[in-house]
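Colleague: For reference, the sequence and a predicted model appear below.
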Amino acid sequence: MLYLLPAYLSENSPIDYFAPTIKDIIMNVDHYFVENEKTARKVIKFFAPEKKQPELKLFLLDKYSETADLKEAQKLMKEGVDFGLLSEAGLPCIGDPGNIIVGWSHKNNVKVIPVNGPSSFVLALIASGFNGQQFSFNGYLAIEKDKKKKEIQQLESLVEKTGFTQIFMETPYRNNPLFEDLTKFLNPNTKLCVAANINDPENEFIQTKTINDWKKQKPELHKIPAVFLIGK
């Protein structure tokens, strides 16, 4: 079996935000696909402090991985060894390459079990006040300035034409430059939601304002996990 396990969105997330079944699964599974080994070990310790770390067998699955790179793990899965899949934050396979092994599992009759947990973009969406029936998650925008400007304006145009909420994110250390670009390239009356430090009880920040209002009070987002939404 392949368990799709959630990771916390914040190291300050209360453990009671999560189902107790996560600990039970982790205590019984030693093999994991992980996006980042250090983060994965911290997440496993968060859910199951008594789990013996030397027992863990971690297989790197990042944006550079291909199915051919995972032959050892796939052989074990075919032999009936259970695996967990962990992202760096939130649910796996959203904004990360976990779908590679999930797709392989379906083709090879390995049962896939999604486990309940937080999704940053879903929590941001329901807290934004925007259209929650029709929306699009766009992942990461382009890094190159001109391409990013074009993408931002295209997303704004989609909101104006369809009413569909447009959701996207950025690597935390580039959040401030992205926010600056949003205030430059979006129309003054366009509504933007910024959802940062989601699930961190003391530092959570979720606000929806027009671009005009955001220009008057800019948040500090450097190295803070955040989700951005444009909507109506």
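Modeller: Received, thanks.

Colleague: C-alpha from now on. contacts and neighbour counts both.
Modeller: Will do.

Colleague: for the residue lying farthest from the centre of the chain, what are its contacts?
Modeller: The C-alpha centroid of the chain is most remote from residue 79, which lies 30.5 Å away (Cα atoms, centre = their mean). By Cα atoms under 8 Å, 6 or more residues apart in numbering, residue 79 lies in contact with nothing.

Colleague: here's the one I want to compare it with:
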Amino acid sequence: MAGTLYLIPTPLGATELDVVLPEATRRIAAGLTTFVVEHPKTARAFLKQVGTALPIQQLTLLELNEHTKPAELKALLAPLLAGTDVGLISEAGCPAVADPGTDLVRLAHQHGIRVKPLTGPSAILLALMGSGLVGQRFSFHGYLPARPEERQQALRKLEIRAEQDDAAQVFIETPYRNMAMLESILAACRDDTWLCLACDLTLESELVQSRRVADWRGQLPPIERRPCVFLLWRQR
């Protein structure tokens, strides 16, 4: 009988585990011995906080990140096919959401392996909840193009979709490019478009603010190198 693939959320930053992870999630993670992780160093730090039944050095950590080739995924599935329960851990937040773990989850379904998502923090949903924008309809776009001209074109298209679909448009950026993204939004979008910045979610330094684009100009918050979710919406 195949094992179960547990999708284990992790904190979005330096937050006490009991603040963001239910006891049941921590208990399941503590009882596993094999994990598929994005980065072993940060995964070990997380598992040390969880308090695993086995010493950290005796755990099996298999890597899955942006450098993993499709042909290598089957090897990651092998423990599950052999009957071992496995935990999937991403760098921060929920596995398989804007995360390379998606490919392993899909492969698990193709092999009839049970997939069990566990409760924990999702930066995308927390940002949407706190934004005051449209919660019934939204689209998540991951990362937008890095080149300024292409990024502004993408932003204009999202602004059009936000109005046509009456839906919040959600996206993220590499933290060191946050200010470049914010400047592109202010240059590309119309004054009356709503923009929400949701940074450092669940941390003491958390910032969640929604304003119209015109109101952000001249009042740019210090968001550089802070994990941030951006949301756009146009009120009909």
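Modeller: Sure, I can see it. Computed from a predicted structure; not experimentally measured.

Colleague: still on that earlier bit, which one in structure 2 is aligned with the residue farthest from the centre of structure 1?
Modeller: In structure 2, the residue matched to residue 79 of structure 1 (TM-score structural alignment) is residue 82.

Colleague: go on, residue 189 of structure 1?
Modeller: Per TM-score structural alignment, residue 189 of structure 1 is aligned with residue 192.

Colleague: pretty sure that match contacts residue 217?
Modeller: No: at 11.8 Å, residue 192 of structure 2 does not count as touching residue 217 under the criterion of Cα atoms under 8 Å.

Colleague: end-to-end on stretch 206-223 of structure 1?
Modeller: 16 Å (Cα to Cα, to the nearest Å).

Colleague: Please work out which residues of structure 2 line up with it.
Modeller: Aligned by TM-score structural alignment, stretch 206-223 of structure 1 corresponds to residues 208-225 of structure 2.

Colleague: Counting neighbours, what do you get for the nearest residue to residue 208 of structure 1 once chain neighbours are set aside?
Modeller: Leaving aside its chain neighbours, residue 208 of structure 1 sits nearest to residue 193 (4.1 Å; criterion: Cα to Cα, 6 or more residues apart in numbering). By the criterion of other Cα atoms under 10 Å, residue 193 of structure 1 has 24 neighbours.

Colleague: go on, the one 5 residues further on?
Modeller: For residue 198 of structure 1, the count of nearby residues is 26 (other Cα under 10 Å).

Colleague: Name all residues that make contact with the residue nearest to it when sequence neighbours are not counted.
Modeller: When the adjacent residues along the chain are set aside, residue 198 of structure 1 lies closest to residue 204, with 5.2 Å between them (Cα to Cα, 6+ apart). By Cα under 8 Å, 6+ apart, the residues touching residue 204 of structure 1 are 195, 196, 197, 198.

Colleague: which SSE is the first one in?
Modeller: Assigned by DSSP states H and E, residue 195 of structure 1 falls within strand 191-196.

Colleague: in the superposed pair, what's the mean gap between that strand and structure 2?
Modeller: Compared with structure 2 after fitting, strand 191-196 of structure 1 has a mean deviation of 0.3 Å; criterion: mean Cα distance after the TM-score superposition for structure 1.
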